[in-house]
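Engineer: how would this look folded up:
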Amino acid sequence: MLAIIPARGGSKGLPGKNIKLLKGKPLIAYTIEAALNADMVTRVIVSTDDLGIATVAREYGAEVPFMRPVELASDSAKAVDVFKYTLKRLEEEGGGQIDSFVVLQPTSPLRTSDDIDQAISMFVDKNADSVVSYCPEQHPIVWHRYIADNGKLIDIFEPNKIRNRQDEKMTYYPNGAIYVIRKELINKDAYYTENSYAYIMDNNRSIDIDTLMDFKFAEFLITNKS
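Structural biologist: Down below sits the predicted model:
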């Protein structure tokens, strides 16, 4: 299966994060290596607008067959449009018909090759429209509230009394590490249908780096992985 690693150069939360050295290795390299070592992945493409990212990506074995247009690398650009553009270009340039693909964000360095293979296998075995990686929410979702400008609490769900954590049903949230998707779903600007499934990942492998604190925590987790 084709793997697409989207990595634009204009990060605001942590400038240059995609090639920032994490324990001596560019952040994006962790995702490239995991994809290349996954048995179910046949091709690894990096979509970027940044020449520095493209150079690093090629050094670690990924393909960068073309650069991403500027209009698809802005803060307002939609990821779904990046995927549409990438698939169209690949097909036009001799890549053959692409029916499904896996998206691996470079900000998830602790996702493993085994995670990728298991998610793709689930997608195939269940004949799914999509498989998305999720991890357990640490606090019951019914504890969440909106906060008004004046600081007042506003219910998100129906008003309820807060119960003990163990009395609430476990909830999960997408960790951003893996998206296995049918192209026809992307063409509808969607990631989910009633035939979508969750691949559950442990929280320790679910870090999604957006800030310097996230980056430092990832360093801590890699250092203490054993």
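Engineer: make it CA atoms for all contacts and neighbour counts henceforth
Structural biologist: OK.
Engineer: pretty sure Ala29 contacts Glu59?
Structural biologist: No - between Ala29 and Glu59 there is no contact under Cα atoms under 8 Å: 9.0 Å.
Engineer: Looking at these two, which one has more neighbours?
Structural biologist: Taking neighbours as other Cα atoms under 10 Å, Ala29 and Glu59 compare with Ala29 leading, 23 against 11.
Engineer: And the more buried one, how close does it get to Ile53?
Structural biologist: 10 Å (Cα to Cα, to the nearest Å).
Engineer: what is in contact with the two at once?
Structural biologist: Shared contacts of Ala29 and Ile53 (Cα atoms under 8 Å, 6 or more residues apart in numbering): Ile19.
Engineer: Can you show me the strands along this structure?
Structural biologist: Assigned strands in the chain, in chain order: 2-6, 21-22, 25-26, 43-47, 100-103, 130-136, 145-147, 153-155, 172-182, 196-200 (criterion: DSSP state E).
Engineer: how about this one, so we can line them up?
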Amino acid sequence: MVPAIIIAKGHSNRLPHKNILPFCGLPLVEWSIIQASSAHLIDKVFLSTDSEHIAEIGRKYNAEIIWRKSKVGEEVSGGYVVTYALRELQKKYDFDVFCSLLPTSPCREPNDIDRAVKAFNENKRNITRLSALYCPKEMTVYEKVTWRTDGNYYFPVIWNKNYRYLNGNSNVYISYVNNYLNLLSKPEGDNAIDLRWEVYGIPENGIAGYIEIEWYQQFDIDDKDDFEFCEILMERYILKGRGPEIYKQYARSK
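Structural biologist: Model (predicted):
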């Protein structure tokens, strides 16, 4: 089984209740649920939340709800929440690979999740995780140098055109369960999940896999400006007036 885990809390600080705000006609979190449910290579969708409203959205698509406990605090890293969800799922299901999706990165093409799972399966002997990368548009960056006490100096550094640069984002993430859990361990005698980075579960050669996505898929929604910008990109480059039907059509192509 390859499960998709979507984590979506009921509140947020910079943009209140962003996961349920209307985004291209649907609550923001609903897009990730639709995308995961439409993927050919995802066997089951799980939704981790502390909100009954969000849970109801997930149930529309037969997503299984994983309720957050209070000790998986409201302001902790998403890694804590995913780890808790994985441990809950291990009590009921047998699986060694999972897919993690953040609802705040909704700009996914219909086949992105399947491309990621397929690429992971084809290279699973050499990698332990896979993520989405995008190629930034060419630019000049400025490197800051502090020279003694005389002040700060900047000078331009032009990217080497003989190389292709890729940056990461949170569009889709695939990992072996055990390797991911090695990143976040539980201290003895404590039920809380403790973030630890001493053990980074990658093979000796340090290789992580990736799929490449388009530039307009790189953005993550944190505030109102991000929300409005991503809504424009989603409609212009992906939906193109078709709404969620593009994902349903992809699902029917199995």
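Engineer: Buried residues, stretch 93-105 of structure 2. List them.
Structural biologist: Neighbour-count burial for stretch 93-105 of structure 2 flags Val97, Phe98, Cys99, Ser100, Leu101, Leu102, Pro103, Thr104, Ser105 (criterion: 16 or more other Cα atoms under 10 Å).
Engineer: Show me the helices in structure 1, by range?
Structural biologist: 27-36, 51-59, 79-90, 113-125, 183-186, 212-223 (DSSP state H).
Engineer: could you redo those as CSV and give each row distance to Arg43 of structure 1?
Structural biologist: Output for the helices of structure 1, formatted as CSV (distance: least, Cα to Cα, whole Å):
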stretch, distance to Arg43 of structure 1
helix 27-36, 8
helix 51-59, 13
helix 79-90, 11
helix 113-125, 13
helix 183-186, 16
helix 212-223, 26
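Engineer: right, so of these, which gets closest to Lys169 of structure 1?
Structural biologist: helix 113-125 (23.9 Å; Cα to Cα).
Engineer: corresponding residues in structure 2 for the closest one?
Structural biologist: Counting by TM-score structural alignment, helix 113-125 of structure 1 pairs with residues 110-122 of structure 2.
Engineer: one step back: highest mean neighbour count out of the helices of structure 1?
Structural biologist: helix 27-36 (a mean of 23; mean count of other Cα atoms under 10 Å).
Engineer: For that one, name the packing helices and strands.
Structural biologist: In terms of contacts (3 or more Cα pairs under 8 Å, 6 or more residues apart in numbering; DSSP states H and E), helix 27-36 of structure 1 is packed against strand 2-6, strand 43-47, helix 51-59, helix 113-125.
Engineer: how far apart are that helix and its match in structure 2?
Structural biologist: Comparison of helix 27-36 of structure 1 with structure 2 after fitting gives an average deviation of 0.7 Å (mean Cα distance after the TM-score superposition for structure 1).
Engineer: Turn the strands of structure 1 into a markdown table, columns for distance to Val70 of structure 1.
Structural biologist: Shown next, in a markdown table, are those (distance: least, Cα to Cα, whole Å):
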| stretch | distance to Val70 of structure 1 |
| --- | --- |
| strand 2-6 | 14 |
| strand 21-22 | 25 |
| strand 25-26 | 23 |
| strand 43-47 | 12 |
| strand 100-103 | 20 |
| strand 130-136 | 28 |
| strand 145-147 | 36 |
| strand 153-155 | 40 |
| strand 172-182 | 23 |
| strand 196-200 | 32 |
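Engineer: To Asp208 of structure 1, which of these lies closest?
Structural biologist: Short answer: strand 172-182, nearest of those by Cα to Cα, at 6.7 Å.
Engineer: what does the closest one correspond to over in structure 2?
Structural biologist: Counting by TM-score structural alignment, strand 172-182 of structure 1 sits on residues 166-176 of structure 2.
Engineer: got it, and stretch 28-44 of structure 1?
Structural biologist: Under TM-score structural alignment, the match for stretch 28-44 of structure 1 is residues 29-45.
Engineer: Show me the contact partners of the matching stretch.
Structural biologist: Counting by Cα under 8 Å, 6+ apart, 1-6, 8, 19-20, 54, 57-58, 61-64, 101-104, 106, 108, 110-111, 113-114, 117-118, 244, 247-248, 250-251, 254 sit against stretch 29-45 of structure 2.
Engineer: Quick one: end-to-end distance for that stretch.
Structural biologist: 13 Å.
Engineer: Give me the distance between that stretch and the centre of its chain.
Structural biologist: Remark: stretch 29-45 of structure 2 is offset 13 Å from the chain centroid, using Cα atoms, centre = their mean, to the nearest Å.
Engineer: which residue lines up with Glu212 of structure 2 in structure 1?
Structural biologist: By TM-score structural alignment, Glu212 of structure 2 lines up with Ile200.
Engineer: Pull the contacting residues for that match.
Structural biologist: Ile200 of structure 1 neighbours (Cα under 8 Å, 6+ apart): Ser133, Tyr134, Cys135, Pro136.
Engineer: and if we set it to 10 Å?
Structural biologist: Asp115, Ala119, Val132, Ser133, Tyr134, Cys135, Pro136, Tyr172, Tyr173, Pro174, Asn175, Ser206 (Cα atoms under 10 Å, 6 or more residues apart in numbering).
Engineer: Then Lys18 of structure 2?
Structural biologist: 8-12, 27-29, 103-104, 221-224, 227.
Engineer: State the distance from Tyr191 of structure 1 to Ala29 of structure 1.
Structural biologist: Noted for Tyr191 of structure 1: a distance of 26 Å to Ala29 of structure 1, by Cα to Cα.
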